[in-house]
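Enquirer: pasting a predicted model and its sequence here:
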Amino acid sequence: MDIVTVSPKFQVVIPKELRQSLNIQAGQKLRARIQGEHIELIPEQPMSAARGFLAGIETQVSREEDRV
């Protein structure tokens, strides 16, 4: 576990190993939330990252007028 220091401007530096393992880039947004007694930072993924996650899903929807 790495230790970071809070600057006088309340900033912290994410250690290089953690940035690399999560592929965090400069300017990327992180969601911050309190989890118990600690702070959790969650990388925000761009909408383009969701492309194709429903591959193979059935896209034909049965409509009421089709059942008549």
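Expert: Looks like it came in fine.

Enquirer: only C-alpha atoms from now on, for both contacts and neighbour counts.
Expert: OK.

Enquirer: buried sites along the helix or strand hosting Ile42?
Expert: Using DSSP states H and E, Ile42 maps to strand 38-43. Judged by neighbour count (16 or more other CA atoms under 10 Å), strand 38-43 contains no buried residues.

Enquirer: likewise for stretch 16-29?
Expert: Within stretch 16-29, the residues scored as buried using 16+ other CA under 10 Å are Ile24.

Enquirer: what number of residues lie near Leu30?
Expert: As a burial measure, Leu30 scores 13 neighbours (other CA atoms under 10 Å).

Enquirer: go ahead and confirm it touches Leu41.
Expert: Yes. Checked against CA atoms under 8 Å, the pair Leu30 and Leu41 is within contact range at 5.8 Å.

Enquirer: below is structure B, check it against A:
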Amino acid sequence: METVKVSPKYQVVIPKSIRKVLKIKPGEQMVIVEKDGIVRLIPIGDIRKTRGLARGLSTKGLRDESERFD
């Protein structure tokens, strides 16, 4: 477990060990969520990393346009 300090500007530095494991780079965006007094920082994944994820996926059985609501 790492400890961080809040700066006068309410900023914290993500420890190097955490940045390395999560491969966080400068400028990356994160979502911050508070629940039950616990703050979580969640990296927003790069959409480009999902390229090719559905390659070869069959679209058979999907609704066609005539079934869509107007």
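Expert: Nice, thanks for sending it over. Remember, predicted model here, so these are calculated numbers, not experimental data.

Enquirer: how alike are these chains, TM-score-wise?
Expert: TM-score of the superposed chains, computed with TM-score structural alignment, normalised by the length of the first structure, equals 0.81; 65 aligned residues with a CA RMSD of 2.1 Å.

Enquirer: how much does the strand holding Ile42 of the first structure stray from the second structure?
Expert: Its matched residues in the second structure lie on average 0.6 Å from strand 38-43 of the first structure after superposition (mean CA distance after the TM-score superposition for the first structure).

Enquirer: tell me the secondary structure at Leu18 of the first structure.
Expert: helix (DSSP: H, G, I helix; E, B strand; the rest coil).

Enquirer: gap between it and Ala49 of the first structure?
Expert: 20 Å (CA to CA, to the nearest Å).

Enquirer: and Lys29 of the first structure, by the same measure?
Expert: 14 Å.

Enquirer: cool, Pro43 of the first structure as well?
Expert: From Pro43 of the first structure to Ala49 of the first structure the distance is 12 Å (CA to CA).

Enquirer: which residue is nearest the middle of the second structure?
Expert: Centroid check for the second structure by CA atoms, centre = their mean gives Ile44 as the closest residue, at 2.4 Å.

Enquirer: so what's it closest to, chain neighbours aside?
Expert: Ranked by CA to CA, 6 or more residues apart in numbering and with sequence neighbours excluded, the top spatial neighbour of Ile44 of the second structure is Met30, at 5.2 Å.

Enquirer: all helices of the second structure, in order?
Expert: Using DSSP state H, the helices of the second structure run over residues 16-22.

Enquirer: distance between the ends of stretch 1-9 of the first structure?
Expert: 23 Å.

Enquirer: now swap in stretch 2-16 of the second structure and tell me
Expert: Termini of stretch 2-16 of the second structure sit 10 Å apart (CA to CA).
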